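**Q** heads up, no residue letters with this:
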């Protein structure tokens, strides 16, 4: 039985003291859903809602891992903005900007499967720390190249590829470790808070990167990125070592990979979630890689305005992740997944139809909400339906969707050059909405998820 005591009644987020962190049978069945006392004041109800949203942070080790995620995503989000603006400033070319922005994709496609196997066989904290440290040091190298005025877009492409490989090792290990750090009924909440860490940083970091880039200098952005990514290593080091399940099969790497694919193929929920996630990601994600170039061309935006657009995406993602953090088993989560794709498609249609900066900001909020439905909720459902010895491999296959981004990004970049940016984005919007409608009928296990 879980007993929680509040250390202070005057704090918005009281300190939680957990007397029992074991995954007992009672905890596995989920929390009790007793009605909220009617005598609670308005502020006490707000406090209760906040505690409900952040309940998995009561677990110390997950909390430390979460803060490591915050700092790691702070650096990654700043780098996405700075790299996109820098490449376009160096080349003035849509295709090269998208090419460098998607430089991590080949690494993710190739390395993800190896990362999944390693995450199911090796100690996971060490994998996460190594990836965080390498990414931070590479950002520092880019800062030095800019400071010496010798940077070219090829440097940024190589760094993007290496960082993509590190991400491919880190993410399966980190996501697969989460179920061991929280109670089973908190799993959906934990994944939503993990996504919220990304959302918070995508809300703050892009505007920060755009402002620093425009008014201080590109090299300073990269030095800040280096510092915050190294800080992530510090938080992760305070988490105890996280070993995979003893049931993990220590077979050859190739056989482990094939076993992961067979496991997904036998599980109809996982299989249909994978199909849905891949197609929606191929349609929705590439535009985000080209937002800096689109904003400069259509809105005539400066660096700080590009940051505002991406911050709007972060705001939408934050709203979406908070909503998802409050979903539990029994809610119609399958319909939320499908609705996310419809929201993303309608948002892209707004961007295409109204070449006004304010409309773009509003639409980017919508894309952020839609993305969280696919990413945060999708991950949670996948982990709930995966055995522990397969979780890293399941996540690695999901990570491969990012490696497939060039299949969507290159046609989009070419179409923007050939037919115009607005027309190309409009086509993507129609395809995305159309697929979401078809998914209702063609992926029945998806819509039945509760």
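**A** It's in. Note that the structure is predicted; figures quoted are calculated from it, not measured.
**Q** from now on I want contacts and neighbour counts done on CA atoms only, so please keep to that.
**A** Fine.
**Q** run through who's touching the strand or helix carrying residue 234.
**A** Under DSSP states H and E, the secondary-structure element containing residue 234 is helix 218-237. Residues outside helix 218-237 that contact it (C-alpha atoms under 8 Å, 6 or more residues apart in numbering): 64-65, 67-72, 74-76, 78-79, 82, 86, 125, 128-129, 132-133, 135-140, 142-144, 146-147, 209, 212-213.
**Q** next, the one to line up against it:
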């Protein structure tokens, strides 16, 4: 494939390159569906931790809610990958989105009827139960959501398609918290959950009309044997194994801050839900900037960029963790969003470019396990934060991320040299 150097390309040529995947009508439908899905998820990522913290005031319960979703996500993702390799991915996605809509409308009704409220201190179990169900749903559908992309676009369009998809996700990360925060302050939490319900239904409707150019279905009769073969394939392919290892480590060490942000909103920066929405918007703007850069870049030195994203995220998180000044926090949460987008987009693109098609769902399911382990790390971070200042907890994780990223840079030439 001929690639353009962004430094030499005209603005028009560069813009056409960034939007090249949109020529595919099925990809356009997929993109709208994922934007609606990510809008709902962005609202949930912002709203659920704040709701549990407002209900209980407990940092430990903030972390525990992550654990509740982590356990099913880790276990179910393995099966979700094997299922995605055996069944039509569209059906898996539609079922998962409808399931998410049911969970969201249940929480909305619980809030609006008073079943879930601060005056009923034990009602937080409803959020825990819904978090567990949502973990199961995500474990089943997320491998299919990623593995379906090669069935829609050609191999040389994968990086662009994934980057555009990440751009859409980041636009919503930019906008959704900025909408959810004021909605919470003005109308309360139930309005956000009803909005999420509508977005999930919209996403399912658009997935329904996608036409795939091919269906990559793995042969086999026993799902446990498929799972075992998937692990054997990953173990034998050193590049795939190292990319998965790095993305897992970087996610586990850099992402727990998101669940603990309500402590910063209410106790450290003292900015409330609306100010918290502003923080998340700036993080989303950093992520959007990163995804637009990646959509324009040619497929060169992607492995090196992936590894250096760990350094960027680590440094940004160290400074953000210890900052008690809003403007300083805004600057470095921007770079947090930037580094995380580089990691997520490039990691996913490399796996989908270099993994064999028949194993794609299982490879992507292992990638998605990172979110379960991130939730597990958030649980322990929340427990420790009850006794140790939360700023030191997150800052220590960030320092460890910097150290391990340097280890990969110096000792993992397999990743560093890959395009």
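**A** Thanks, I have the structure now. This is a predicted model, so every value here is computed, not measured.
**Q** once they're superposed, tell me the TM-score.
**A** The TM-score (TM-score structural alignment, normalised by the length of the second structure) is 0.94; 413 aligned residues with a C-alpha RMSD of 1.8 Å.
**Q** from the contacts of helix 218-237 of the first structure, list the buried ones, please.
**A** 64-65, 67-72, 74-76, 78-79, 82, 86, 125, 128-129, 132-133, 135-140, 142-144, 146, 209, 212-213 (16 or more other C-alpha atoms under 10 Å).
**Q** quick one: whichever residue in the first structure pairs up with residue 363 of the second structure from residue 114 of the first structure, how far?
**A** Using TM-score structural alignment as the criterion, residue 363 of the second structure maps onto residue 394 of the first structure. As for residue 394 of the first structure, its distance to residue 114 of the first structure is 12 Å (criterion: C-alpha to C-alpha, to the nearest Å).
**Q** and these two? which has more neighbours close in?
**A** More crowded of residue 394 of the first structure and residue 114, by other C-alpha atoms under 10 Å: residue 394, with 28 against 23.
**Q** what residues does that one make contact with?
**A** Residue 394 of the first structure sits in contact with 116, 260, 264, 382, 386, where contact means C-alpha under 8 Å, 6+ apart.
**Q** onto which residues of the second structure does the helix holding residue 234 of the first structure map?
**A** Helix 218-237 of the first structure maps onto residues 189-208 of the second structure, going by TM-score structural alignment.
**Q** average gap between the matching stretch and the first structure?
**A** Following superposition, stretch 189-208 of the second structure is found to deviate from the first structure by 0.9 Å on average (mean C-alpha distance after the TM-score superposition for the first structure).
**Q** just the contacts of helix 218-237 of the first structure: which are in helices?
**A** Using DSSP state H, the subset of the contacts of helix 218-237 of the first structure located in helices is 64-65, 67-72, 74-76, 78-79, 82, 86, 125, 128-129, 132-133, 135-140, 142-144, 146-147, 209, 212-213.
**Q** quick check on the contacts of residue 394 of the first structure: which are buried?
**A** Buried among the contacts of residue 394 of the first structure by 16+ other C-alpha under 10 Å: 116, 260, 264, 382, 386.
**Q** mind listing what whatever residue of the second structure lines up with the first one touches?
**A** Under the alignment (TM-score structural alignment), residue 116 of the first structure pairs with residue 81 in the second structure. The neighbours of residue 81 of the second structure, taking C-alpha under 8 Å, 6+ apart as the test, are 140, 143, 144, 360, 361, 362, 363, 364, 365, 366.
**Q** what about the closest residue in space to the fifth one that isn't next to it in sequence, which SS state?
**A** Spatial nearest neighbour of residue 361 of the second structure, chain neighbours left out: residue 81 (4.4 Å); criterion: C-alpha to C-alpha, 6 or more residues apart in numbering. Counting by DSSP: H, G, I helix; E, B strand; the rest coil, the backbone at residue 81 of the second structure sits in helix.
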